[in-house]
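Q: Just a sequence and a predicted model for now, questions to come.
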Amino acid sequence: MRHVTGTLTHALQPAPGPRPRGARVLHDDGLLRAWTVGHPPEEVLRALSGDGTSEVILVGACLPTAREAQDAVDAASRGHWHAAGRLSGSCLAIVRTGRTLRLVGTRAASVEVHWTSTTDTLAWSTSAAALAALTGAAPNLQRLLASITTWGVEPGADGWFDGVHRVPPGSALTLAPAARPAVERPPAPVGRPFADAAEALRHELPLAIGLRAPAGRPWSTDLSGGVDSGAVTCLAAAHADLTAVTYVDAAMADQDDTRYAAEIAAAYPGITRHLVDGRRTGSRHFDALTDRPGLPVTDAPSLGVGMLGILAAQLAPAVAAGSAGHLTGWGGDNVLDAFASPADRYRSGSRAAALRDAHRLARERRSAAHPVLRAVAATGRGTYPKALADLAETVLAAAGAARGGRRGPLVRHDGRRPLAHPVRPGCGGRPHRRPRTPCQPRRRPGRPARTPRSTPTSATRPPTPPRPTAWPSGSACATTPSRPGPSATTPTTTPPSSTRCAVSATAGTSLNAPAWPPTRPGRPPTPPTAS
């Protein structure tokens, strides 16, 4: 696991402290120490000011040019430390001005800064797991669960392990020998007209791709046929010949993007295109997870781990070509198609603009507009804690319905009020707030109550089949998937739509055994379901 780690000693007479195993010294002046683990020397770039009072150290991949690093250290000497955080590349920026040290990760959170403090020493690292190993901290299960269920929500200073803090992306952890650690946020960027921003993008995007071109070595790109990967591939082909990979499956094989990818490759002679069909390679989601020692180690849960089998098949042509770097179009929608959240704009008072954004969002996602408008209005009238509580209630209600409806109330971590209400057994897993008789129908105002239905006597009631006493292991109700997922080879498990679905097979019986519970008089029997 590659990372950069350092310590700041508070003691007047510092003693030698722990250092990472297999580390290379990056900085050591007695009080401030820093090491690199797994980073070769060519992934370290230094720039020093003319008077020697300021320094910028960059550690990582895709480093900027020496001229850009020198401009960043000159800006830091004038107090603009955030200039180092805006450099291109995926790297950690260590900005030293006098005896003050600022640690800046990437704005896209590809490199993050974590820290923990004791009585004598403050330790920081780009790996939260390394600090947890140093202090013996346990994982923060609530934080890890929130990172999966609330994708896109910035957690702030909450870390992945107890006692290990996290610096928000783009911010700096400021360390000084005689001061407490502080988190500094960069100044907000100055807005610019759309035409000026488009011109800046036209200049910066080819420059960024050119900086990542390996000199005299082969490289590769993704070429799905979309705007993002297509633009990256065309700009990369202007620098050197490359290998472009198009991955398809049953859902993507007949889409227009696949045809666009073929047209782009035909227009550029320097592009060697490889079409990888997941149906032929047999790659599926959640493959390659049995080899636990071979899985990548990450601080937070990564959804990309579920695509290891697909990525292995997709990158096989690039590996065979000896590619020294692989470019993708991931994140292009976040940068080029990003706009303020409609719910945030609604909450801030710009309700008309928020509803227009919601309508545009629904049109771009090819979904109905009214549900999106209702969701934006409902979310805008509430708060984020309430929205998260409602999300937890919805998820837990569905989980309770899939388990048969027997679930008790789940209280919040602070124990003040429940996140979700109990689920009524046998009523489709619908949550309720007021105690009522199970499955009692709601009455509309002004409508008379129905006459109770007569209960059949023992003479008219059909015989009740014996209730199963042994359930087969692994039996489940078969349901029809709602729609195919992103890959036709993706195994999907759809929970039962209601808690009334019956298991129609018992140990030692056939699939034609009568279903439980028995059908009502006058109704056709329910066909047995496969298990």
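A: All right, it came through fine. Residues are numbered from 1 along each chain as shown.

Q: going forward, measure contacts between C-alpha atoms and count neighbours the same way
A: Will do.

Q: who are the neighbours in contact with the closest residue in space to Ala176 that isn't next to it in sequence?
A: Spatial nearest neighbour of Ala176, excluding adjacent residues (Cα to Cα, 6 or more residues apart in numbering): Thr100 at 4.7 Å. Applying Cα atoms under 8 Å, 6 or more residues apart in numbering, we find Thr100 in contact with 174-177.

Q: Can you pick out the most distant pair from those?
A: Spatial extent of the contacts of Thr100 (Cα to Cα) is set by the pair Thr174 and Pro177 at 10.4 Å.

Q: Give me the neighbour count for Asp196.
A: 10 (other Cα atoms under 10 Å).

Q: typo on my end, Ala23
A: Going by other Cα under 10 Å, the residues that sit close to Ala23 add up to 17.

Q: swap in the one 10 residues further on?
A: Here the number of neighbours of Arg33 (other Cα under 10 Å) works out to 18.

Q: put this beside the first:
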Amino acid sequence: MRWSAGWFGGTGHDRLPAGGRAVSGLEGTWTVGWPGGRVRAVGQGPVALAVIGECGADNEQLERALPVVRAKGWRALTRWPGSYLTIARSGEALAVIGDLAGQHPVYWRTEGAGTWWSTSASALAALDGAPADPTALAAHLALAQPDVLGQWSLFRSVSRVPTGHLLLLTPQGAGTVRYEPAEYEPVGLRDAAPMVRAALTEAVGVRCDGRPVSADLAGLDSTALACLAAQRGPVTAVTFADARLRDDDLAYAVRTAATVPGLAHRTVPGSPETVYYAGLEDLSTLPVTDGPNAYAVTASIMRAVLDPLAARHRAGVHLTGAAGDAVLSAPSSYLADLLRERQHRRAWQHAQAHARLRHTSALTLLRRARPAARTGLAGAWRQTAAELRRPARPWVPQAERPVAWTPLLATADWMSPDVRDRLASALEVAAELAGAPARLAAWADRQDLARVGANTAGWREIALAGHGIEIAAPFLDSEIIRACLAVPADQRGTPGRYKPLLGEAFAHTGVLPPFVLARVTKGGFNALSYAGLREHAPVLQHLLGPSSRLAAAGLVTEAPVAAALQRAAAGQPTAQGALHLAVAAEVWLRQLETAPAWWEVNSHVATA
């Protein structure tokens, strides 16, 4: 696994990252697994700057940024294209700055002589064998919003830097500082469109640096990236086409490849094994990830896509449209914001349009949105805490429940009363500290991106470990997030147009064919999820049964999980998302028991 780490404090630390490489000019900073070309550093006396990852700044730009470092203008150091970790030293202060989507997360733990920081929580936990924290894991399973418990990580004694914050280390101690506003000043869709186009073009350009380039060619988001890349050179475009999906991705992909020069199209057919949950009989085939990862459940599908690419070329970069939905559109939950702001006419108009798409009534949608319109984040968490202290609910599809700032998932109803009570107490404490945006959409957008970013980081490990291919998800880049989320949710999610922001950004540019921009359909993997649930039910029953690590911690109980699996096996609707979360968490907990050595002895200290 790729990770970075650093020590801030006295010189007596007794560990070094195993296989770590020191970062030039930043004493006490190491990278593990990162190629040398993705680690760059500049410095001048007590001022130093390093970027780790895909950063669009050249060395001259990094040098010119040193006065910004000296002035501690931290946010400006995150404005280059790409996705990367920033480490900046200004005198006695050190700032460690992750990205806005959690692809480069930051954690820390303080000891007597100083502070360790790392992009891997598992590595910091391994310093003394700190166990997973059941309450934090309960929040992950029941709420699926990474920032709900703020600085809690999934491990005891390891702290997490929340989204939009940086870690600031000084002789006085360690703490987090917000560098990104909780909400952006609104920019109209038409005004934002050129900025989105420029940011996406730069983001793709950063990845097209001489390596072989491949790309998904499926939905609107991935197609946009593939077409942008094709302007810079040849692209191997791949479409996963399984007859069980019954979508029109392949038809659009074939037509696009025939229209856009530079796209060489390959179709990857489905097979009996390209379903969810395949291959979980042997967890050793999965790479270790830093937290529960959704792609552990879909690894067989990912490998099917990557296998033909690896056969053609290794050390390439593969573009994916992950997170396009999160930044280019918005769920109808923004209706709660319109109601809160008394934009009743607009709320009614949008509810009518959404209702037509969902074959329901506008009144039903507004009734679902009204409770969230009447409270803020802190109040919502107190309500959720009260609900956790009541008996578990019967299962109802999430889409039928009221809109919520932090929806309580079906996994919460599978937990023991004791775990539910501890999670409720943690939520009540978090509510006292909550500093949230005024709009539900702004909060939910950031949480969706943080979740997708963490999962995509796991996909990257799968691709690197098994195929030597670098996964690139430009829609998760901080500059893309800023450009897109500045557009209000009710404009990005306008029900009369499909992803209007992307359409406005690339209309009449010649980058995307007009028939692509006119597309209103989207594929989905529900059929493969249900097929996997049916075909691999015995494996899932074993994973989540009596020997389950989650069960031992009270995070799942046998009866409701068995009932959910039985419904799936019978082809009935079930809590797919909850099962997905639980299986990924179980896989991760089992992998922790066989994780590789993270650290080695610092021989300079050992022999002193």
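A: Here it is on my side, so go on. Everything numeric in this text was worked out from a predicted model, so none of it was measured.

Q: Any chance you could compute the TM-score here?
A: For these two chains in superposition, a TM-score of 0.70 is obtained (TM-score structural alignment, normalised by the length of structure 1); 420 aligned residues with a Cα RMSD of 3.6 Å.

Q: corresponding residue for the residue nearest to Ala176 of structure 1 in structure 2?
A: Under the alignment (TM-score structural alignment), Thr100 of structure 1 pairs with Ala93 in structure 2.

Q: Next: Val319 of structure 1.
A: Per TM-score structural alignment, Val319 of structure 1 is aligned with Ala310.

Q: element containing the residue nearest the centre of structure 1?
A: Nearest to the mean C-alpha position of structure 1, counting by Cα atoms, centre = their mean, stands Trp151 at 5.0 Å. Trp151 of structure 1 belongs to no helix or strand when assigned by DSSP states H and E.

Q: what lines up against it once you look at structure 2?
A: With TM-score structural alignment as the criterion, Trp151 of structure 1 matches Ala144.

Q: nearest residue to its match other than its sequence neighbours?
A: In space, Ala144 of structure 2 is closest to Arg451, 7.4 Å off (Cα to Cα, 6+ apart).

Q: neighbours around that neighbour, how many?
A: 21.

Q: quick one: contacts for it?
A: Counting by Cα under 8 Å, 6+ apart, Arg451 of structure 2 has contacts 101-102, 144-146.

Q: that's a strand at it, yeah?
A: No: under DSSP: H, G, I helix; E, B strand; the rest coil, Arg451 of structure 2 falls outside any strand and is assigned helix.

Q: Distance-wise, check it relative to Thr375 of structure 2.
A: Between Arg451 of structure 2 and Thr375 of structure 2 the computed distance is 24 Å (Cα to Cα, to the nearest Å).

Q: again with Val196 of structure 2
A: Separation of Val196 of structure 2 from Thr375 of structure 2 (Cα to Cα) stands at 32 Å.

Q: same question, Arg367 of structure 2
A: Arg367 of structure 2 is 14 Å from Thr375 of structure 2, by Cα to Cα.

Q: These two - which one has more neighbours?
A: Each of Arg367 of structure 2 and Thr375 has its neighbours counted (other Cα under 10 Å); Thr375 has more, 17 against 13.

Q: I'd like the distance between the more buried one and Arg382 of structure 2.
A: Distance, Thr375 of structure 2 to Arg382 of structure 2, using Cα to Cα: 10 Å.

Q: ok, now Ile471 of structure 2?
A: Taking Cα to Cα as the measure, Ile471 of structure 2 and Arg382 of structure 2 are separated by 39 Å.

Q: Just want to know which of the two has more residues nearby.
A: Ile471 (23 against 19).

Q: Outside of the helix or strand harbouring that one itself, list whatever touches it.
A: Following DSSP H and E, one finds Ile471 of structure 2 within strand 470-472. Here strand 470-472 of structure 2 makes contact (Cα under 8 Å, 6+ apart) with 207, 315-320, 459-460, 463-464.

Q: I appreciate the help and will end here.
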